[in-house]
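# Any chance you could fold what I've pasted below:
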Amino acid sequence: MDRPRTHTHNIERLKAAGLRPTRQRLALAQLLFGTGDRHVTAEQLHGEALEARVPVSLATVYNTLHQFTESGLLREVVVEASRSYFDTNTGRHHHFFVTDSGDLMDIPAGDIALGELPLPPEGTEIDSVEVIIRVRREPRAAG
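As a prediction, this is how the structure comes out:
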């Protein structure tokens, strides 16, 4: 996809989500959505922005990611109390989290069969179920 078409698409995407298409939001949207579905941390996106010569602070990256999440453009995946990924695939699906590398990989929603869920507390209803399966690389066979 060429740059003008992508730029226009990102302007429309932000406006449809109720966000003003500022220069920084557009630059971060291009980095996030320009290469298909992906998982990214704020620190990773900040590094990519600096490499692309986008003058943006880490705080602005965090704020923008949270604005994109609140408006439905991203999905936040919390894998640890201090580690979140932002997922451009907002459809129903689950994740493998590779603990020794920090990689996050999609699992299609239909690939996991959930048994009976417990009844939610009185006065509440289940909104969603997110499964994160933690895995680690197998040790290499000696020899």
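# contacts, neighbours, all on C-alpha from now
Noted.
# Val98: what's it in contact with?
Listed by C-alpha atoms under 8 Å, 6 or more residues apart in numbering, the contact set of Val98 reads 104, 134-137.
# Helices of the protein, residue ranges please.
3-16, 23-33, 42-51, 58-70 (DSSP state H).
# this one next, for a side-by-side:
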Amino acid sequence: MMAEASRQVEDKLRRSGLRPTRQRVALATLLFAKGDRHLTVEELHEEALDADFPVSLATVYNTLHQFTEAGMIRVLAVEGSRTYFDTNVSDHHHFFVEGKNEVLDIPVNNISIGNLPEPPEGMEIAHVDVVIRLREKRS
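Sure, this is the predicted structure:
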């Protein structure tokens, strides 16, 4: 089973134009094994260490940015110092639960975006990110 998952990850890396190195395969396997999710560099680093895959935080950071450049994941800046990496690269928006540092997908049909400004000459809109911040109800 693990060999099959590893083979699928290697194919995904190759299709994205990345060489399937041992570190990329291991990190991509962890990243994509649980379906669509939102992770920080630190969270993936911790998962790698828990899986007995010793890797530096810098390597995880660099690998996630390589995956982003290759279009495998996307960056979601929710808070100034906290960046999440989203395995769902389709157009969608997010809830951010304050105090829990939790990011949740908003179903794509629940928001419509209109009246976007014209981009500057020679530019096009790549995508629009909407983040709705949530908190526990106050009494």
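# If I align to the second structure, which of the contacts of Val98 of the first structure are still contacts?
Among the contacts of Val98 of the first structure, the ones still in contact in the second structure (both residues aligned by TM-score structural alignment, their matches' C-alpha atoms under 8 Å) are 104, 134-136.
# now those residues in CSV, with distance to Arg23 of the first structure and neighbour count?
Output for these, formatted as CSV (distance: C-alpha to C-alpha, whole Å; neighbours: other C-alpha atoms under 10 Å):
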residue, distance to Arg23 of the first structure, neighbour count
Leu104, 29, 22
Arg134, 37, 13
Val135, 39, 13
Arg136, 40, 13
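# Please narrow those to those residing in strands.
Among those, the members falling in strands (DSSP state E) are 104, 134-135.
# So the closest residue to Arg24 of the second structure other than its chain neighbours versus Ser56 of the second structure, what's the distance?
Nearest non-adjacent residue to Arg24 of the second structure, counting by C-alpha to C-alpha, 6 or more residues apart in numbering: Thr63, 6.7 Å away. Distance of Thr63 of the second structure to Ser56 of the second structure, given as C-alpha to C-alpha, to the nearest Å: 11 Å.
# just Asn101 of the second structure next, same as before
23 Å.
# how about Ser101 of the first structure, what's its match in the second structure?
Pairing criterion TM-score structural alignment: the partner of Ser101 of the first structure within the second structure is identified as Lys100.
# try Thr41 of the first structure
Mapped onto the second structure by TM-score structural alignment, Thr41 of the first structure lines up with Thr40.
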